[in-house]
Structure formats: structure tokens, C-alpha cells
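*Asks:* quick one: sequence and predicted model below, then my questions.
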Amino acid sequence: MLAVLAQMSLLIACGTFWKTFAPAHISASAHRRALTDLVFYILLPALVLNVIWSAPLDHSSLQISFLAACGILIGMTTMWLVLKWLKASRQQTGALLLAAAFPNATYLGLPVLNQVLGPHSRVIVLQYDLFACTPILLSFGMLLAQHFGDNKSAVHPLHALLKIPPLWAVTVGISLNLAGIPQPEILDSGLSMLAGGVVPLMLIVLGMSIRWHSLRLRFMGLLLPVALITLVLTPFCIFGLSQVIGLTTELIIPVALISAMPTMVFGIVICERYGLDSELYAAAVTLTTICSLVTLPLWFHWLSVS
């Protein structure tokens, strides 16, 4: 795990370096947006379709989705209780609730688990994220952001979901899978080739998305609970719940590790759209990502011996 995280950190550092020293004829945000769009609209849907089409879909898929939803509920509820004792504005409250609830399952979880546990873990990550986290974020999460934010412009959650290409790929993949249609070899090769670019580009984009300047001492009182909930409490609860519902042994470790991922980067977009405190959310992403370099190896070691 330490060797894998060192490799991941190198790619994240490349993203940070590129953000700072990219050619001046294009802004850093434009560079990041171009890479994000490439992954989001082409490469990630190819990976999702390739994996979901041939993956076994059974009751374990429902268990993974259930645990993902429980992780969101645990994180958000705990943060809501903590905020009763902390002084935070409405915009900060909305940002912190999102930050504590939604893990960076795909953009960090996919690269880490793919390297540590092998390619078979990709379907678990995608089911955890695309069967539960992303739909909940773009429905309930957006309604929550609209409630706490300054921007009250109504965006119907269904419209937001329809604009997510990976979810379309999930729908097509499930349909082809359940219909028993075999994947042509030429299509499998093409999708695999596109999917190969997902992991390195995701990590580079993650490095470009981290806002180091957002880490301020005045935020720490609000950020430390987010880090503890995201990196410690939620994965511990998910580990316990996975045993209660009878999740198979080979799924417990990947599901618990996914739930231990730092705060989801995509939430910054939600915060900016609805007028939440995006700087505070970005600081949560930065802090939890840094701390996860320590907590993830500890979780992996503990889960392995357990």
C-alpha cells in the first residue's frame, strides 16, 4: 500500500506542478477543465461500460450500494450533530455536510484499489460510486446545497443525472449484461485502451484540483471533524455493517477502503454552483487527501489482519 500511495502521490504532484507551471497561453483552470472533460465524457464512460458489461451483477451489488448509502448517511448525520456545537454559517454548514458525506471513490479510490487489490476491484468501486454516491449527490446533495446556499436557482435533480455520461454507461452496461449479450473482442480491446488513460489522468486532475492555499488555520476547527468522520468513523461503521449484512469476505476490504477515501473533489462544483463556501470545501478536500496518505495504509493493514 505504501509503495502504491507513493506512486499515486507522484502523479498527484505532477498535477500540482502542471497547475503551477503549465504554458501561459492557456489558464490553469482551462487545462484542468480539458483533462476533466476528457476523462468524464470519454475515458470514464468507456471504463464503466467495459467493466459493468462483463461484471457479475447479483445481490452483492445491492449490498455494496446499500453500504455506500449508509456511509453517506453516517457521515452527514454525524457532521450535522457536530455542527450543533460549532459556529458555522449556512454556506459553511452546507459545504461541511457534503464534505463529510461523499468520499472520493472514483478519482482516488479507483486508482488505489486497482493497484493494491487488482483489476477485479474496479467493478466494486464503480458500483459503490455510480450505483449510490453519485446519484445521491446529484439528487439529495443538490437539494441540500440549494437549501443552504446563496444561489437558489432551481436545477431539477433528474436533469442533472441525465447529464452524467458515466451513469449512461452504467445503464447501457447493465442492460447488455442482463440481456446476456457477449462483448465483441474488438469492442473490448477498444474500451480497454480508452480505460487505460483513466487512472493517470484522474490523479493528475486531482493534483490540479487541490487548492493548497485554502488550508487556513481559522478553518481547522471545522475541518478536523470532517477528517475524523471521513477517514475514521465512516469506514469503521461500514466495516461493522458489512459483517452484519453478511457481505462476503473478499468484498469487505475493498468496500471498507472505498469508504475510507478522502472528500470527493466533484463537490467543489456543487458548492460553486449553489453558493456554498467552496473555499472551505476545497480545504476539506486538501486536508483529507493529505491525511489519507497516512490513514489508508493503516486501514489496509488493519483490514488485512482482521
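*Replies:* Everything's here; your move. Numbering: from 1, shown residues only.
*Asks:* from here on, just use CA atoms for contacts and neighbour counts.
*Replies:* Fine.
*Asks:* contacting residues around the helix or strand where Gly207 lies?
*Replies:* Here Gly207 sits within helix 198-209, counting by DSSP states H and E. Residues from elsewhere that reach helix 198-209 (CA atoms under 8 Å, 6 or more residues apart in numbering): 8, 11-16, 18-19, 32, 35-36, 39, 43-44, 47, 107-108, 110-111, 265.
*Asks:* and what of stretch 43-57?
*Replies:* 122-123, 126, 165-170, 172-174, 176-177, 183, 188, 191-192, 194-195, 197-198.
*Asks:* if you count contacts, what does the helix or strand containing Leu67 end up packed against?
*Replies:* In the assignment (DSSP H and E), Leu67 maps to helix 59-83. With contacts taken as 3 or more CA pairs under 8 Å, 6 or more residues apart in numbering; DSSP states H and E, helix 59-83 sits against helix 90-101, helix 121-128, helix 220-228, helix 234-244, helix 249-259.
*Asks:* what's the following helix or strand after the helix or strand Ala6 falls within?
*Replies:* Assigned by DSSP H and E, Ala6 belongs to helix 2-21. Per DSSP H and E, the first helix or strand lying C-terminal to helix 2-21 is helix 28-38.
*Asks:* tell me the angle of that next one relative to helix 198-209?
*Replies:* Orientation check (axes from the mean of the first three to the mean of the last three CA atoms, to 10 degrees): helix 28-38 against helix 198-209 gives 150 degrees.
*Asks:* what sits against the residue most central in space within the chain?
*Replies:* Closest to where the C-alpha atoms of the chain average out (CA atoms, centre = their mean) is Asn104, at 2.3 Å. Residues near Asn104 by CA under 8 Å, 6+ apart: Met261, Pro262, Thr263, Met264, Val265.
*Asks:* select from those the one having the most neighbours.
*Replies:* Tallying neighbours with other CA atoms under 10 Å puts Pro262 at the head of the contacts of Asn104, with 33 neighbours.
*Asks:* and the comparison structure, right after this:
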Amino acid sequence: MADIIFVLTQNILPIFVVAGFGFALQRWLGVDKRPLSTIVLNVLSPCLVFSSLVGSQLPGDELASLALFAVSNVLLMGSVAYLAGRVLRLPRRQTIALMVVTMFVNGGNYGMTLNQLRYGDPGLVRAVVYYTTSTIMLYTIGIFISSMGKMPWRTALRRLLRFPAVYAAVLAIIVYSFQIPLPVPLLRGIEVAGAGAIPVMLLVLGMQLADLKTVASLRFALPALGLRLLLGPLVGLLLATLIGLSGLGRSTSIIEASMPPAVFTIILATEFDLEPTAVTSIVLLSTLLSPLTIATAITLLNL
């Protein structure tokens, strides 16, 4: 019990303190969060991805294993959610919504911050790999599943190509693989911008939570919460074992797999009419419950 309390107070509580600032800012001043989200999406997050991957010094095989874990986790959780929807005889749109909130986690402002607080910069570097890989899948497979084939593949591709972090990841891999030297002022500038990503992302998270006020039916919410918060860590443990991850790579990957749904799933649900009210409440409830489930998973799984 003492270990769980330590994780809650030392690793998770600081995240919600900063998010609380954003929550209060939104409630008291009604600040428009869209400019901040735009800055994070197009500048700070790509800089964080680039600087983390370039400076990671991760062996190529570990980098590939971490990316494989992310891909496998997203696909396996999606398959489990689809089967759960069929077993529960959920309507088609609820089944698709269940898949989306189960597959894609808040691995950015929540997951990366937690891994950095717990393991320092080496943990952040490995968490960035999961975040980048899963985000690319969100903007491709996530959009396709949400549209269920209604959106032309060219449209999905155009949306992906508008995501700067994709280019940042590709450029970082090129620079890392070929050991291309970069001008020190340029690299330092990118590192400074990247360092600002996490605090701003946490503020945005709090502002987003301040706008979530809806409640889902228990028949839909309970399976989603169970799959994402309870089954997620176990699936992460299984995949980490099968892939052969160890050390920090194992710990950070399982923690990322234990995160609540990404806030962006609300945008998908709204865009494609996938029970947006229910998805919004699931994101809110799972985020509020996640400190207990994540702290328990970290303690019991010795992460």
C-alpha cells in the first residue's frame, strides 16, 4: 500500500497539479484552448519528438522493439474491444466507439510526463517512441475505423501528412541512423522548444477536462473503462514479455499501455457521430480513475 501511495503522490499527483492549473484557467477565465493545442501539435510536440529521438542514443533494435510493442498493443486492444462489442451485442456505432477509446491512449501529456517523472529523461525517450507510433496509427487506422470506410483513403492520408510530428520522427530517424551532425544552435533551439511541450500539454489536458460534463450509459461505459484501465496493463505485460522488452523499455511501454483514452478520441467521435456524449464521459471518468489503476499496476508489476 505504501508503494502505491508513493507512486500516486510522487509520480502522478504532480501531473494533475499542472492539469489543475489548466482546469482552473478554463473555468475561471474561459481561455480559448485551440491556440495552445495548435502550438503543441505543430511546434512543441514535433520538437520534443525530434530532440528526444535524436538524443536518445537508443540501440536500433530497442527502438524497433518499442515501436513494435506500440503497433501490437494498439491492434490487439482494438481486436479485444471489437470482440467485446460483439459479445455485449452493442450497436454498430457503440462498438466502433469502444474500439477507438480502447485502442488509443493519452500517451502524450499524461504518459510521457509520468514516465519522465518516474524514470527521468531515459524514460521520456522511450515513451516518445510509443507516443509517436501510436499517434501515427491514430491519424491513419483510427480515422479509417472511425469512418468505417466512408472516408476516402486519400483524405485520411492528407490528414496524416498535415501532422508535423510524423516528419519530425522521420527526420530524427534519418539523422540518428546516419549520424548527421546538426548545428548546435539549431539543436539547442529544438530542445528548448521540446522542453516546453509537456507543461503546455498538461495545461491543455486540464482545460479539456474542464469542458467534459456528460455521462455515458453504464452498459457502454463499464466495458470501456474495464478494457482500457484494467485489461490494458495486462495486455501490455503480455506483449512486453512476448517481444522480449526489458528494463526501462518494458516499464515505460507497459505504463503507456495503461493510460486512459486519448482526448483526441472525442474529436473522432464528434467528427464521425460515434456516440460523442458517451465517449466524452468515458474519457473524463477514465482519466479521473486512472491514478489508482496506474499506481496499482506500477506497484504490482514492479515497473
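*Replies:* Received the coordinates, thanks. Note that the structure is a prediction, hence the values are computed from the model and not measured.
*Asks:* any idea what the TM-score is?
*Replies:* For this chain pair, the superposition-based TM-score is 0.90 by TM-score structural alignment, normalised by the length of structure 2; 293 aligned residues with a CA RMSD of 1.9 Å.
*Asks:* circling back: the helix holding Leu67 of structure 1 aligns to what range in structure 2?
*Replies:* Taken onto structure 2 by TM-score structural alignment, helix 59-83 of structure 1 occupies residues 61-85 there.
*Asks:* residue in structure 1 paired with Ile39 of structure 2?
*Replies:* Match for Ile39 of structure 2 (TM-score structural alignment): Leu38.
*Asks:* what about its match, how many neighbours?
*Replies:* Other residues close to Leu38 of structure 1 by other CA under 10 Å number 15.
*Asks:* how close does it sit to Pro182 of structure 1?
*Replies:* Distance, Leu38 of structure 1 to Pro182 of structure 1, by CA to CA, to the nearest Å: 27 Å.
*Asks:* structure 2: which residue goes with the residue nearest to the centre of structure 1?
*Replies:* Checking TM-score structural alignment: Asn104 of structure 1 goes with Asn106.
*Asks:* same check on Val125 of structure 1?
*Replies:* In structure 2, Val125 of structure 1 lands on Ala127 (TM-score structural alignment).
*Asks:* ok, average deviation of the match of helix 59-83 of structure 1 from structure 1?
*Replies:* With mean CA distance after the TM-score superposition for structure 1, stretch 61-85 of structure 2 departs from structure 1 by a mean of 1.6 Å once superposed.
*Asks:* in that stretch, what counts as buried?
*Replies:* 63, 65-78, 80-82, 84-85 (16 or more other CA atoms under 10 Å).
*Asks:* same thing with stretch 286-306 of structure 1?
*Replies:* So, applying 16+ other CA under 10 Å, buried residues of stretch 286-306 of structure 1: Thr286, Leu287, Thr288, Thr289, Ser292, Leu293, Thr295, Leu296, Pro297, Trp299, Phe300.
*Asks:* please apply the same query to stretch 104-124 of structure 2.
*Replies:* Residues of stretch 104-124 of structure 2 classed as buried: 104-119, 122-124 (neighbour count, 16+ other CA under 10 Å).
*Asks:* can you check stretch 277-286 of structure 1 too?
*Replies:* Result for stretch 277-286 of structure 1 [16+ other CA under 10 Å]: buried residues Asp277, Ser278, Glu279, Leu280, Tyr281, Ala282, Ala283, Ala284, Val285, Thr286.
*Asks:* structure 2: matching residues for that stretch?
*Replies:* Using TM-score structural alignment, stretch 277-286 of structure 1 pairs with 275-284 in structure 2.
*Asks:* what does that stretch rub up against?
*Replies:* Everything outside stretch 275-284 of structure 2 that qualifies as a contact, by CA under 8 Å, 6+ apart, is 93-94, 97, 101, 209, 212-217, 220-221, 224-225, 260-263, 265-266, 269-270.
*Asks:* for stretch 77-90 of structure 1, same thing?
*Replies:* Thr93, Leu96, Leu97, Ala100, Phe148, Gly149, Leu222, Pro225, Val226, Ile229, Leu276.
*Asks:* so can I have CSV of the residues you listed showing neighbour count?
*Replies:* Output for the contacts of stretch 77-90 of structure 1, formatted as CSV (neighbours: other CA atoms under 10 Å):
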residue, neighbour count
Thr93, 23
Leu96, 26
Leu97, 23
Ala100, 34
Phe148, 22
Gly149, 25
Leu222, 20
Pro225, 18
Val226, 30
Ile229, 22
Leu276, 28
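*Asks:* what is the burial count for whatever residue of structure 2 lines up with Gly221 of structure 1?
*Replies:* Here Gly221 of structure 1 is matched to Arg219 in structure 2, going by TM-score structural alignment. Other residues lying near Arg219 of structure 2 total 10 when counted by other CA under 10 Å.
*Asks:* equivalent analysis for Cys133 of structure 1, please.
*Replies:* With other CA under 10 Å as criterion, Cys133 of structure 1 counts 24.
*Asks:* please look at it and Ala68 and confirm they touch.
*Replies:* Yes - Cys133 of structure 1 lies in contact with Ala68 (CA atoms under 8 Å); the separation is 6.5 Å.
*Asks:* report the contact partners of Ser37 of structure 2.
*Replies:* Residues in contact with Ser37 of structure 2, defined by CA under 8 Å, 6+ apart, are Met201, Val204.
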